[in-house]
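S.K.: Sequence isn't available, so here's the structure alone:
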């Protein structure tokens, strides 16, 4: 009888210890999941911040180009329209769905294409290429594009 009681107490003790371990693991798993989710939100915030930085550079770039050259009006309009479209789309980090991300990326892609056309056309204007303000803005835009790539890579890794 004493042996049966000792075995029963041992089994109950083992179950209690095992339950405690499982409970601790569940709490750690939940904390880890929350930390990962917060990391993804922070990385997405960095992506949006870098895209906003690029959008903020565009009005200065467009006005510098307008002031320096008798520029193709349609090119400037397409950049301005693409910027307006891209800045209207906001993706809440708490609600990151593939559809919303795709919509955001499509608008940003259109803006990238419009900027690419603008920079290609500027090659035809030597005075513009010599303008310090334009060169500075072009360098800032290039740096911002690099930041966007890094922040997108970080977001994808998270």
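M.R.: Everything's here; your move. Computed from a predicted structure; not experimentally measured.

S.K.: Please make it C-alpha for all contacts and neighbour counts, starting now.
M.R.: Noted.

S.K.: Tell me which residues touch residue 139, please.
M.R.: Under the criterion of CA atoms under 8 Å, 6 or more residues apart in numbering, residue 139 has no neighbours.

S.K.: 10 Å instead?
M.R.: 133, 145 (CA atoms under 10 Å, 6 or more residues apart in numbering).

S.K.: Same check on residue 9?
M.R.: Residue 9 touches 3, 15, counting by CA under 10 Å, 6+ apart.

S.K.: And it, which helix or strand is it part of?
M.R.: helix 2-68 (DSSP states H and E).

S.K.: Without its sequence neighbours, what residue ends up closest to the residue nearest the centre of the chain?
M.R.: A centroid search over the chain (CA atoms, centre = their mean) returns residue 47, at 2.0 Å, as the residue closest to the centre. Take residue 47 and drop its neighbours on the chain: the residue closest to it by CA to CA, 6 or more residues apart in numbering is residue 151, 5.2 Å away.

S.K.: State the number of residues packed around the one you found.
M.R.: 21 (other CA atoms under 10 Å).

S.K.: which residues sit in contact with it?
M.R.: Taking CA under 10 Å, 6+ apart, one finds 43-51, 145, 157 in contact with residue 151.

S.K.: how big is the angle separating the helix or strand harbouring it from helix 2-68?
M.R.: Element membership for residue 151, per DSSP H and E: helix 132-157. Calculated by axes from the mean of the first three to the mean of the last three CA atoms, to 10 degrees, helix 132-157 forms an angle of 160 degrees with helix 2-68.

S.K.: Take this one as well and set it beside the first:
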């Protein structure tokens, strides 16, 4: 009887070191950070119609760029990745590609506004641009936080002793970090001659 009583604390201690609590905690943290990334992209998508409406009033001749922005927004908001899809690199990549397309369209739109100095002086445009810039910064921070949470989770499920519980009890799989598209380190070229 004393032997059994002595084994209970030892068993509890060994189980606590096997990731029974830390693995799901790290996984839920990464999922919460992904939700933050999605929320910031949604904020950007919500700002785009107002920005486009403001620009349309002053830059009607640049309709193609505005249409590109609206089409990219529609595509970006149609691609959904939920927390259960974070272990599927293809789904995360599809989400990233749609968001990068919207970002590229916005870059062209912003470059177009340089040709319309009177547009920049409009209070609504200035306010929207400020909100959009703040949102882009929030997106960057949310992605950084998500990638850190994914790194923490992936490290936890691969290192002893948490790897034991991660494999045996949860069947844990590594999550996919958010990655920049190849060539994202090169500044985009703006050429008004061909509509890009």
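M.R.: Here it is on my side, so go on. Values in this document were obtained by computation on a predicted structure and should not be read as measured data.

S.K.: Can you give me the TM-score here?
M.R.: Overlay of the two chains. TM-score (TM-score structural alignment, normalised by the length of the first structure): 0.86; 147 aligned residues with a CA RMSD of 1.8 Å.

S.K.: before we move on, back to that, quick one: the helix holding residue 151 of the first structure aligns where in the second structure?
M.R.: Helix 132-157 of the first structure corresponds to residues 123-148 in the second structure, going by TM-score structural alignment.

S.K.: Next, the mean deviation of that stretch compared to the first structure.
M.R.: Aligned to the first structure and superposed, stretch 123-148 of the second structure gives a mean residue distance of 0.3 Å (mean CA distance after the TM-score superposition for the first structure).

S.K.: again with stretch 63-75 of the second structure
M.R.: Stretch 63-75 of the second structure sits 0.5 Å off on average (mean CA distance after the TM-score superposition for the first structure).

S.K.: just stretch 42-58 of the second structure next, same as before
M.R.: Averaged out, stretch 42-58 of the second structure is 0.4 Å away (mean CA distance after the TM-score superposition for the first structure).

S.K.: Mind listing what's buried along that stretch?
M.R.: Counting neighbours by 16 or more other CA atoms under 10 Å, one finds that the buried residues in stretch 42-58 of the second structure are 42-45, 47-48, 51-52, 54-55, 58.

S.K.: again, but for stretch 151-158 of the first structure
M.R.: So stretch 151-158 of the first structure, judged by 16+ other CA under 10 Å, has buried residues 151-152, 154-155.

S.K.: can you list the residues you listed in JSON lines and add distance to residue 72 of the first structure?
M.R.: Output for these, formatted as JSON lines (distance: CA to CA, whole Å):
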{"residue": "151", "distance to residue 72 of the first structure": "33"}
{"residue": "152", "distance to residue 72 of the first structure": "32"}
{"residue": "154", "distance to residue 72 of the first structure": "37"}
{"residue": "155", "distance to residue 72 of the first structure": "37"}
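
S.K.: Can you tell me which of those is nearest residue 27 of the first structure?
M.R.: Set against residue 27 of the first structure, the nearest of those by CA to CA is residue 155 (25.6 Å).

S.K.: How about that closest one, nearest residue that isn't a chain neighbour?
M.R.: That would be residue 43: by CA to CA, 6+ apart, it lies 4.9 Å from residue 155 of the first structure.

S.K.: Do I have it right that that neighbour meets residue 148?
M.R.: No - look at residue 43 of the first structure against residue 148 with CA atoms under 10 Å: they stay out of range, at 11.2 Å.

S.K.: what's the overlap in contacts for these two?
M.R.: In contact with both residue 43 of the first structure and residue 148: 49, 154, using CA under 10 Å, 6+ apart.

S.K.: and the counterpart of residue 35 of the first structure in the second structure, what does it touch?
M.R.: Matched by TM-score structural alignment, residue 35 of the first structure corresponds to residue 25 in the second structure. Residues near residue 25 of the second structure by CA under 10 Å, 6+ apart: 19, 31, 153.

S.K.: Residue 156 of the second structure versus residue 25 of the second structure, what's the distance?
M.R.: 10 Å (CA to CA, to the nearest Å).

S.K.: so what's in contact with the two at the same time?
M.R.: With CA under 10 Å, 6+ apart, residue 25 of the second structure and residue 156 have common neighbours residue 19.

S.K.: Next, work out how far apart residue 70 of the first structure and residue 127 of the first structure are.
M.R.: Relative to residue 127 of the first structure, residue 70 of the first structure is positioned 11 Å away (CA to CA).
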